[in-house]
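Visitor: quick one, fold the following:
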Amino acid sequence: MIRGVRGAITVSADQAEEVLKETKRLVLEMAKENKIDPEDVASVIISTTTDISSAFPAKAVRTIEDWNYVPVMCTHEMDVPGSMPLCIRVMMHVNTELEQKKIHHVYLNEATKLRPDLSAKSQVISK
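Guide: Purely as a prediction, here's the structure:
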């Protein structure tokens, strides 16, 4: 069965090095928390807020060992007034036997504010 695994992270500035580093950190943490093998990933969609344009976050995923064949696509989030700035969101479609409620969605840095109901474990990781 395919399940969606969500994650989000913020960066302090739109700088290519930081965007790539934090995207990689988020994807690796999502994989670790859910015991995801890249062979089980059907696809990954990464969105950024419109204030991020210095790098394609998908590039970070392609640099992770054994992830270079995983289909990854980038897009921008809707530009809603008052939304969280400098935010990278990941939706990973994964073949898994885990029940929906057993999926660990990962929110790091300021992104923990997006889903406080799902972020309790992520807050520990961020520190």
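
Visitor: okay, CA-based contacts and neighbour counts for the rest of this
Guide: OK.

Visitor: quick check, residue 10 in contact with residue 87.
Guide: Yes: assessed by Cα atoms under 8 Å, residue 10 is found in contact with residue 87 at 4.3 Å.

Visitor: got any residues that touch both of these two?
Guide: Counting by Cα atoms under 8 Å, 6 or more residues apart in numbering, the contacts common to residue 10 and residue 87 are residue 111.

Visitor: what about residue 42, which SS state?
Guide: Here residue 42 is strand, with the state taken from DSSP: H, G, I helix; E, B strand; the rest coil.

Visitor: and this one, please, so the two structures can be compared:
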Amino acid sequence: MSVRGIRGATTVEKDEAQEILKATEELVLEMAKVNRFDPEDIASVIVSTTVDVKAAFPAKAIRSIEGWTYVPVMCTHEIDVPGSMRKCIRVMMNVNIETKQSDIQHIYQNHAVQLRPDLQK
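Guide: Coordinates of the predicted model:
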């Protein structure tokens, strides 16, 4: 078993708590489903947001999912690069998984699909 980094990103239309929490939950659940791992397999999760996403901690959404209470999660802000994507939530999960690095499926939703079109399957 190896620790693999699994990336994901999504965007929200408005900086509203309910929208941030919903988008984050949808993203991480798809990351787990597509890559076939359970919360117990997760070593840690780092969630970053662009500076215009501040109405809620996305980590709250992750810890609120049934079975995910004890997953270590930390939030931070992305570097505010001029011209970069706005209202974006990015996730990096470190997961204990048998899957080869080249077979990991990174998940990009909403406007975030523009970030890594090369990784879309």
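
Visitor: would you pull the TM-score for this pair?
Guide: Between these two chains, after superposing, the TM-score reads 0.98 (TM-score structural alignment, normalised by the length of structure 2); 120 aligned residues with a Cα RMSD of 0.5 Å.

Visitor: what do we get in structure 1 for residue 99 of structure 2?
Guide: Correspondence of residue 99 of structure 2 to structure 1, assessed by TM-score structural alignment: residue 98.

Visitor: tell me how many other residues surround its match.
Guide: 13 (other Cα atoms under 10 Å).

Visitor: any idea how far residue 58 of structure 1 is from it?
Guide: From residue 98 of structure 1 across to residue 58 of structure 1, the span is 25 Å (Cα to Cα, to the nearest Å).

Visitor: could you do residue 30 of structure 1 as well?
Guide: Counting by Cα to Cα - residue 30 of structure 1 and residue 58 of structure 1 are separated by 15 Å.

Visitor: again, but for residue 66 of structure 1
Guide: 14 Å.

Visitor: pretty sure residue 9 of structure 2 contacts residue 87?
Guide: No: Residue 9 of structure 2 is beyond contact range of residue 87, at 10.6 Å (criterion: Cα under 8 Å).

Visitor: ok, those two, which is more surrounded?
Guide: residue 9 (27 against 20).

Visitor: show me what contacts the residue nearest to the more buried one when sequence neighbours are not counted?
Guide: Ranked by Cα to Cα, 6 or more residues apart in numbering and with sequence neighbours excluded, the top spatial neighbour of residue 9 of structure 2 is residue 90, at 4.2 Å. Shown in contact with residue 90 of structure 2 (Cα under 8 Å, 6+ apart): 7-10, 47-49.

Visitor: show me what contacts residue 13 of structure 2?
Guide: residue 87.

Visitor: that one -> structure 1?
Guide: Using TM-score structural alignment, residue 13 of structure 2 lines up with residue 12 in structure 1.

Visitor: thanks a lot, catch you later.
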